[in-house]
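Structure for the following, please:
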Amino acid sequence: MEDSQREQERMIRRHHLEKIELQARIQAMKISVPKNDKKRRKQLLLDVARLEAQMEQKHQQEMEKFRESCPDNSNLDSVTEDLAKMDLENQPPSVLRAQKRRERMAAPQRERPGSVAEVEMELLASFRREEEEKLAAILGSRNLEMKDIPADHHCMYRAIQDQLMFSVTVESLRYHTAMYMRKHVDDFLPFFSDPETGNTYSQDEFLSYCDDIVRCPLWGTQLELRALSHVLQTPIEVIQTESPTLVIGEEYTKKPLTLVYLHYTCNLGEHYNSVKQLEAGAVGGTAPRLF
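The predicted model follows:
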């Protein structure tokens, strides 16, 4: 029974992570399409619906397979429902959803599904606690701790900005990232594809994406980190719990800039934080900068 519960928790954790990452991808897709481009916006809605339906079908099939293998697991249906509600909370808020949330919070406690809300919040909180504990252990072994960066779609660039010894704006980092990618199309274009057809981006589509890096609060990816490592001629390492530390720009000999990648800290999906030296018995003042 305990093995079954652990397997269930692992599956729920993976489903939750996959949906968070999908919402982050969808948000980036929405940002990249101008609101006045009706044709592309219409296609975007179709793409989003297809991606969400595919993931929902995949997760449902996995849940059904798990249910067949564990017919006596009476908690599965309620936890599955909790997860679905949690995923809704991870989507970018709208006016309508915000209004519904206010109405729900204003309703009498007896009219709200308290047990469901408690379970879903506990589940997400447990994921966050586990991630934070693992990161604290990893960073502590290097005499480091996390430094919070605002979750405003610029977090990757702000974390890089925080690590640099010289003054630079986020706008400048975005501009130079886009310019480097535009000048090295062949190095980056093969990694971009149309979500509907799977076909590689055309050069015009790729250049439009580069323009959006500058014009829009577009989330940064590993490709932008690759470009930044070349722009700064500095290695960039990304510490995370789900996989080994990623090092980008290993060909450079400078001391790496260090970012922390989190899955569960922000409801909208991925987030980057910076790091700082771990204070050791200091009284007052601030921790010295790492770089």
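
Please count neighbours and contacts with C-alpha atoms only from this point.
OK.

all helices for the chain, in order.
In chain order, the chain shows helices spanning 2-32, 38-69, 76-89, 95-106, 114-140, 155-163, 170-183, 185-188, 203-215, 222-232, with DSSP state H as the criterion.

Ok, which of these comes nearest A282?
The closest approach between A282 and any of the helices of the chain, judged by CA to CA, belongs to helix 114-140 at 16.1 Å.

Hey, what's the angle from the closest one to helix 76-89? Just curious.
The directions of helix 114-140 and helix 76-89 differ by 70 degrees, with axes from the mean of the first three to the mean of the last three CA atoms, to 10 degrees as the criterion.

Just list what helix 114-140 packs against, helices and strands only.
The elements that helix 114-140 packs onto, with contact taken as 3 or more CA pairs under 8 Å, 6 or more residues apart in numbering; DSSP states H and E, are helix 76-89, strand 144-147, strand 257-266.

mind checking how far that helix is from the chain centre?
Average the C-alpha atoms of helix 114-140, do the same for its chain, and the two points are 16 Å apart (CA atoms, centre = their mean, to the nearest Å).

can you check stretch 98-106 too?
The mean C-alpha position of stretch 98-106 is separated from the chain mean by 26 Å, CA atoms, centre = their mean.

contacting residues for M11?
Listed by CA atoms under 8 Å, 6 or more residues apart in numbering, M11 has no contact partners.

Make CSV out of the helices and strands packed on helix 114-140 and add distance to Y201.
As requested, the helices and strands packed on helix 114-140 are arranged in CSV below (distance: least, CA to CA, whole Å):
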stretch, distance to Y201
helix 76-89, 30
strand 144-147, 36
strand 257-266, 27
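
this one as well, want them side by side:
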Amino acid sequence: MDVVRTSEELLHKHRKERKELQGKIQFLKKSVTKGDKKKKKEVTEEIIRLELELEKLQNEELLQLEQEVAVCEECTVEDSGTLQPALRVSKAQRRRDKKATREKEREAMIMAQEIQNIHGPRNVEIQKIKQMLKERNLMIQEIPSDGNCLYCAVDDQLKLHGDAGLGIDKLRKMTSQYLKEHRSDFLPFLSNVDTGDLLTDEQYEDYCNEVANTSAWGGEVELRALSHVLKCCIEVMQAMGPSVLVGEEYRDKRQAILTFHRHMYGLGEHYNSVKPYLEEETEDIEGS
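Okay, here's the model as predicted:
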């Protein structure tokens, strides 16, 4: 029965240690002054170190206990001469402990990745764009990365400037129709991804249909078509190089501003919208 008591005591000890660590982590997080990126980085690294150390220690203690239990099972014999298997940590508890361990490891990996990203191209790009926007009293309006980012960002800009939003599906169909009606203007800028040759008429038609009916990513060709369809001057801000103006002839009629990100997501390039700058929201925008 000593093993049972030891098991319960160890689990209680581990829960207490994790609770105490959470309290310490909250204290560390609160010690970071808003905007102090150096301190935030140091605290994040310290939190990861503390969590990994506790995880390693508790896993070693659990392993040691299991070994002791195994030994007891082999040699526990009551006075009656019958073999009495010693009780140990239940399978359900082990599953819960393993699940908690995997979750903590996952969180530690995420935090480690965040530290790595601080000086990576993604974060450098985000900070550069945010600074450029701030100088114009603007900030990023995040758009989902689902293949529709260009159309969603443009639609958001329409609504921001008081126009009725047209919706992604309608914008896609309008873009597709404009491309079909102005084949000679856009065909020279499109090529077969496999051969590098210009698209055939059939391939161009398929391309236009994909614009209308799928979540295919939109780029410069679709951006130019949208500017004509909406009679809108679209400014595309980017971290490297000057802003690109598309449909500059419509500047006096309607304007929109997008941000272009080369490194925001692993799947490729991305467009976001913008909105008026709000101080209290800036800490939450890191480009997820």
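
returning to that earlier point: so which of the helices of structure 1 gets nearest V247 of structure 1?
With CA to CA as the measure, helix 222-232 is the member of the helices of structure 1 nearest V247 of structure 1 (9.7 Å).

What range does stretch 42-52 of structure 2 cover in structure 1?
Across structure 1, nothing matches stretch 42-52 of structure 2 (TM-score structural alignment).

buried residues in that stretch?
For stretch 42-52 of structure 2, a neighbour-count test (16 or more other CA atoms under 10 Å) marks V43, T44, E45, I47, I48, E51 as buried.

tell me what the helix or strand containing the third one is packed against?
When elements are assigned from DSSP states H and E, E45 of structure 2 belongs to helix 37-75. Based on contacts counted as 3+ CA pairs under 8 Å, 6+ apart, the elements that helix 37-75 of structure 2 packs against are helix 2-30, helix 91-117.

counterpart of P188 of structure 2 in structure 1?
If you follow P188 of structure 2 across to structure 1 using TM-score structural alignment, you land on P190.

Once you drop chain neighbours, what's closest to its match?
Of all residues beyond its chain neighbours, the one nearest P190 of structure 1 is T200 (6.3 Å), with distances taken as CA to CA, 6 or more residues apart in numbering.

Tell me the residue in structure 2 aligned with that neighbour.
For T200 of structure 1, the aligned position in structure 2 is L198, judged by TM-score structural alignment.

number of nearby residues for that match?
By the criterion of other CA atoms under 10 Å, L198 of structure 2 has 15 neighbours.

what's the answer for E142 of structure 2, then?
Look at E142 of structure 2: counted by other CA under 10 Å, it has 18 neighbours.

which position in structure 1 aligns with it?
Taking TM-score structural alignment, E142 of structure 2 has D148 as its aligned residue in structure 1.

Which residues are in contact with its match?
By CA under 8 Å, 6+ apart, the contact list for D148 of structure 1 reads N273, S274.

The aligned residue in structure 2 for T221 of structure 1: what's it in contact with?
T221 of structure 1 is assigned G219 in structure 2 as its aligned equivalent, the criterion being TM-score structural alignment. Residues in contact with G219 of structure 2, defined by CA under 8 Å, 6+ apart, are L150.

Could I get the helices and strands packed on helix 37-75 of structure 2 in JSON lines, plus columns for distance to G266 of structure 2 and mean neighbour count?
As requested, the helices and strands packed on helix 37-75 of structure 2 are arranged in JSON lines below (distance: least, CA to CA, whole Å; neighbours: other CA atoms under 10 Å):
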{"stretch": "helix 2-30", "distance to G266 of structure 2": "29", "mean neighbour count": "14"}
{"stretch": "helix 91-117", "distance to G266 of structure 2": "13", "mean neighbour count": "13"}
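
re earlier: which of the buried residues of stretch 42-52 of structure 2 lies closest to Y271 of structure 2?
Each of these was checked against Y271 of structure 2 using CA to CA; the closest is T44, at 29.3 Å.

how about that closest one, what does it touch?
When contacts are taken as CA under 8 Å, 6+ apart, T44 of structure 2 is in contact with M111, I115.

ok, it to C233 of structure 2 distance?
When CA to CA, to the nearest Å is applied, the distance between T44 of structure 2 and C233 of structure 2 equals 43 Å.

Next: K30 of structure 2.
Counting by CA to CA, the gap from K30 of structure 2 to C233 of structure 2 is 45 Å.

E8 of structure 2 and D2 of structure 2, how far apart?
With distances taken as CA to CA, E8 of structure 2 is found 10 Å from D2 of structure 2.

so what's C266 of structure 1 closest to, chain neighbours aside?
Take C266 of structure 1 and drop its neighbours on the chain: the residue closest to it by CA to CA, 6+ apart is A151, 7.3 Å away.

wait, the one you found sits on N267?
No: using CA atoms under 8 Å, A151 of structure 1 is not in contact with N267, being 9.7 Å away.

Looks like K255 of structure 1 contacts P235 (just checking).
Yes: using CA under 8 Å, K255 of structure 1 is in contact with P235, at 7.0 Å.

what about the two, which has more around it?
Here K255 of structure 1 and P235 are set side by side on neighbour count (other CA under 10 Å), and the busier one is P235, at 22 against 11.

Aligned against structure 2, show me the partner of the more buried one.
Across the alignment, which pairs residues by TM-score structural alignment, P235 of structure 1 is matched by C233 of structure 2.

Could you do R174 of structure 1 as well?
When the structures are aligned by TM-score structural alignment, the residue of structure 2 matched to R174 of structure 1 is R172.

what about the nearest residue to that match once chain neighbours are set aside, neighbour count?
In space, and not counting its chain neighbours, R172 of structure 2 is closest to A212: 4.8 Å by CA to CA, 6+ apart. The criterion is other CA under 10 Å. On that basis, A212 of structure 2 has 20 neighbouring residues.

now V229 of structure 2
Neighbourhood size, V229 of structure 2 [other CA under 10 Å]: 15.

and it, what does it touch?
Under the criterion of CA under 8 Å, 6+ apart, the contact partners of V229 of structure 2 comprise M174, T175, Y178.

neighbour-wise, which of those leads?
Across the contacts of V229 of structure 2, neighbour numbers were computed from other CA under 10 Å; T175 holds the maximum, 27 neighbours.

so that residue touches N213, yeah?
No: counting by CA under 8 Å, no contact exists between T175 of structure 2 and N213, whose distance comes to 11.2 Å.

Could you tell me which residues touch both of the two?
Joint contacts of T175 of structure 2 and N213 (CA under 8 Å, 6+ apart) do not exist.

Lovely, talk soon.
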